[in-house]
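1. Quick one: sequence and predicted model below, then my questions.
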Amino acid sequence: MFKVLAFLAAIPCTGYADTVTGNDLHSACTANGEIKDLQFGYCIGYIGGAFEGIKFGAGAVMFQAMPESSTTEVDQASNAMLGFCIPENVERGQIVDVTMKYLEENPQSRHESARGLLFQALQSAFPC
């Protein structure tokens, strides 16, 4: 029970006006100590969820803009709009790795939104 409470206390708390920063995400992704596994779970969960949210949001817009198009056409248009084209065979762990690498290589930007930094990492690693 203590580990769970310690984990919950260590997770960045985001209110209405707050956002998870690159520093928050970097800390979770590189955590050591007793709650390392829980923090890393937060790390991969955040990155996976943010990635899916970005893709879903772009897809929803494109489905509305292109109602007669196929799913493949909508996905291609979404990729063009987002500025990254991730090959189908890329695994979720690679998305995490790319994001973590970007956070490590850009410490000057880690105070910014983690979601925005994820977006930049994907554009850098998987340009269209």
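-> Arrived safely.
2. drop to CA atoms for contacts and neighbour counts, all remaining ones
-> OK.
3. Nearest the middle, which residue of this protein would you pick?
-> residue 47 (3.1 Å; Cα atoms, centre = their mean).
4. Spatially nearest residue to it (excluding sequence neighbours)?
-> residue 96 (6.3 Å; Cα to Cα, 6 or more residues apart in numbering).
5. So what touches the strand or helix carrying the one you found?
-> Using DSSP states H and E, residue 96 falls within helix 92-105. Residues outside helix 92-105 that contact it (Cα atoms under 8 Å, 6 or more residues apart in numbering): 22, 26, 29, 44, 47-48, 109-110, 117-118, 121-122, 125.
6. one step back: thought residue 118 was touching the residue nearest to the centre of the chain, still the case?
-> Yes - the criterion here is Cα atoms under 8 Å, and residue 47 meets it with residue 118 at 7.4 Å.
7. Off-centre distance for stretch 87-105?
-> On the basis of Cα atoms, centre = their mean, to the nearest Å, stretch 87-105 sits 9 Å off its chain's mean C-alpha point.
8. Next one for the comparison:
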Amino acid sequence: MKKVLIFLAIFYSFFISNGYAAFKTGNEIYPGLEDWKRTPSINQTTAAVAFGYVVGVSDALDQAIFCLPPSVTAGQITDIVYAYMRDNPQIRQKDASYLVATALKPYFQCRK
């Protein structure tokens, strides 16, 4: 069920954005991540899209850029990416998928 919800969030993001999800910047998804961290969320759609984007990109890059252990949760992944973007506002204009990879790589390096 969780995978279906994540898929729907990513799929939905194609229709509510001004471009394709692959061309989102950190500036575009950061407000949604902030909202995702807020309880209760002010805009659940924006929060779900940002959460789905981060989880989708991390799933796509898993085993290529970094290696996620089976025990890591989507919440942990999103927490790491949110903290990285919060602590590095000077680079939020970069491609969001690059920022996701850059945030996760130090924590989930692949073993040789």
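-> Perfect, thanks for sending it. Treat the numbers as computed from the prediction; the structure is a model and nothing was measured.
9. where does the TM-score land?
-> TM-score of the superposed chains, computed with TM-score structural alignment, normalised by the length of the second structure, equals 0.69; 93 aligned residues with a Cα RMSD of 2.7 Å.
10. coming back round to it: gap between the aligned partner of the residue nearest to residue 47 of the first structure in the second structure and residue 66 of the second structure?
-> Superposed on the second structure with TM-score structural alignment, residue 96 of the first structure falls opposite residue 78. Here the distance between residue 78 of the second structure and residue 66 of the second structure works out to 15 Å (Cα to Cα, to the nearest Å).
11. hmm, back to that, how about the contacts made by the aligned partner of the residue nearest to the centre of the first structure in the second structure?
-> Matched to the second structure by TM-score structural alignment, residue 47 of the first structure sits across from residue 54. By Cα under 8 Å, 6+ apart, residue 54 of the second structure lies in contact with 77, 78, 81, 97, 100.
12. ok, how many other residues are close to the third one?
-> Counted with other Cα atoms under 10 Å, the neighbours of residue 81 of the second structure add up to 26.
13. before we move on, back to that, for the match of residue 47 of the first structure, pull up the helix or strand it's in.
-> Element membership of residue 54 of the second structure, judged by DSSP H and E, is helix 44-61.
14. chain center to that helix: distance?
-> Distance, centroid of helix 44-61 of the second structure to centroid of chain: 4 Å (Cα atoms, centre = their mean).
15. what about that helix, how far off from the first structure?
-> For helix 44-61 of the second structure, the mean deviation from the first structure after alignment is 1.2 Å (mean Cα distance after the TM-score superposition for the first structure).
16. now the angle from that helix to helix 74-87?
-> Counting by axes from the mean of the first three to the mean of the last three Cα atoms, to 10 degrees, helix 44-61 of the second structure lies at 100 degrees to helix 74-87.
17. ok, and for helix 44-61 of the second structure, which residues are buried?
-> 45-58, 61 (16 or more other Cα atoms under 10 Å).
18. ok, of those, which one's closest to residue 73 of the second structure?
-> Checking those against residue 73 of the second structure by Cα to Cα gives residue 55 as the nearest, at 9.5 Å.
19. That closest one: what's it in contact with?
-> 6, 74, 77, 78 are the contacts of residue 55 of the second structure under Cα under 8 Å, 6+ apart.
20. do you know how far it is from residue 90 of the second structure?
-> The gap separating residue 55 of the second structure from residue 90 of the second structure is 23 Å, by Cα to Cα.
21. what's residue 111 of the first structure in contact with, if anything?
-> 21, 22, 23.
22. Just among these, which is most surrounded?
-> residue 22 (27 neighbours).
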